[in-house]
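S.K.: Following is a predicted model, sequence given first.
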Amino acid sequence: MSNTPKPDQLSTLTELLEATGSKLRLYDMGRRIQRVSRQQFIKFERYEIAWPAPLARHAWLALLQTGSENNEPVIWFLKLPLDEQGKLVQAARDYFVQRLAEVWALNKTQDSNVPDALKDNPFVFKPREERMAVFHAKISADLKQPASNFYAHAKEYFSGEAGWEQ
């Protein structure tokens, strides 16, 4: 008998995503792109604290899942609504969790996948290109990935070592 909870028994987004066996990293994508600790996000989900840097009455976040079956990181960009105190509107989060849990249950019986559940979801957003570049740089550093092939040339160019005609 497994101790893994069923999708319909999971009440928070953190519980649902960690039940897949992957490691979860959270980032604030609002005013400033920065890492959010797991404990801080859990307190936010439990309505104990307000979102630290709300933007337009939403918590803009990136969820990075690592350690999945194919070892490819999975990234979700979510825009969760906040109440007048800057705290999570739990009905919106519950709707999102329920929708993911339904897709997860369907995935066990059919050829459905989670990205399809996010396709028409009102809580999903796509960051602008410059924010995406900053986010990519931050997660690359966090995951200790090697620098881009273009990094050395760009560094030489901006430092003036390569000459301005390059």
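M.R.: Structure received. Residues are numbered from 1 along each chain as shown.
S.K.: From now on I want contacts and neighbour counts done on CA atoms only, so please keep to that.
M.R.: OK.
S.K.: Tell me, how many residues neighbour the residue nearest to residue 67 when sequence neighbours are not counted?
M.R.: Nearest residue to residue 67 in three dimensions, chain neighbours excluded: residue 22, at 4.8 Å (CA to CA, 6 or more residues apart in numbering). Residues within reach of residue 22, counting by other CA atoms under 10 Å, total 17.
S.K.: one more structure, for comparison:
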Amino acid sequence: METIHTLTDLLVNSGCQYHIYDISRRVQLIDNDQFAAVERASQPYPYPIQRQAQFAIAYWNEEKQPWIWFLKFQLDERGLLSQGDVGQFLKYVLEAMGTRLGKEMSEEQQQKLSNNPFTFKPTDDKLAVFHSLLRAELDLTTSQYYQHARDYFCGDLGWDNWQTVGLQGITDMAARLGQEENGRLIRTSLRHLASEPRYAYLGLLSMWRCQKSSPQACANLLNLNVSPMIRICSY
């Protein structure tokens, strides 16, 4: 077995497939080769926030049921990852799990791994966007809130009943604008929505970015212009 020096080493040696998403201001996929270069200190972390790198690692085996880590590491004045922090986290992982990541963890292993300063919980809106994006990327089923959200955007529940619609259901639709006429449903519904749900949806678009779509690409499907919101969320 090769010596494990980086998160990339660990993931590659595990035999699992994996994606890495920045979740600082937007939710956006980071190319695996680019992240490996960041870990080699060949380039700074591309999306710093408050001198930190905040990202999610999703990895999965052939069953495509992903395991997820939400991690944050300090950056130095050049924007490079703290090698000491990464090494310390790897120590936690190797002590708790070894290098075989694609297997179920016992309660004791989960407790060992959770007892570290590098994991964190993102805000609810970013969690919703992340989970919808990941499940769409892996072609997994939607959440239990998806159909209720579709019923609302079809107008079947009454436009004043927007408070019954789960955030996860809305992000599931946003991750699948090209499926089941979701783009048309949302575009048609916007003229009926109260300001609260309309701005909530546009706010979700502003933090949405991945290889297959972007806030403006999503907006193009809806005939919207979200560039002012993109600028606000990108500073």
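M.R.: Arrived safely. Keep in mind that this is a model prediction, so the values were computed, not measured.
S.K.: surely the residue nearest to residue 67 of the first structure meets residue 70?
M.R.: No. At 11.0 Å, residue 22 of the first structure does not count as touching residue 70 under the criterion of CA atoms under 8 Å.
S.K.: Overlap of the contact sets of those two?
M.R.: Residues touching both residue 22 of the first structure and residue 70 (CA atoms under 8 Å, 6 or more residues apart in numbering): there are none.
S.K.: just the helices in the second structure please.
M.R.: For the second structure, applying DSSP state H gives helices covering 7-14, 32-39, 83-97, 107-114, 124-137, 146-153, 167-174, 182-189, 195-206, 215-222, 227-234.
S.K.: ok, back up a step: tell me which residue of the second structure lines up with the residue nearest to residue 67 of the first structure.
M.R.: Here residue 22 of the first structure is matched to residue 16 in the second structure, going by TM-score structural alignment.
S.K.: Next, the contact list for the residue positioned nearest the centre of the first structure, please.
M.R.: Nearest to the mean C-alpha position of the first structure, counting by CA atoms, centre = their mean, stands residue 63 at 1.3 Å. With contact taken as CA under 8 Å, 6+ apart, residue 63 of the first structure is in contact with 24, 25, 26, 27, 74, 75, 76, 77, 78.
S.K.: and which of the residues you listed is nearest residue 143 of the first structure?
M.R.: residue 25 (10.2 Å; CA to CA).
S.K.: Could you find the closest non-adjacent residue to the closest one?
M.R.: Distance criterion CA to CA, 6+ apart; nearest residue to residue 25 of the first structure, sequence neighbours excluded, is residue 64 at 5.0 Å.
S.K.: pretty sure the one you found is touching residue 74, no?
M.R.: Yes. The pair residue 64 of the first structure / residue 74 is scored as a contact, 5.7 Å apart, by CA under 8 Å.
S.K.: So if I had to pick from those two, which one is more boxed in?
M.R.: residue 64 (18 against 14).
S.K.: residue in the second structure matching that one?
M.R.: In the second structure, residue 64 of the first structure lands on residue 58 (TM-score structural alignment).
S.K.: now its match: how far from residue 13 of the second structure?
M.R.: Counting by CA to CA, to the nearest Å, the separation of residue 58 of the second structure from residue 13 of the second structure is 15 Å.
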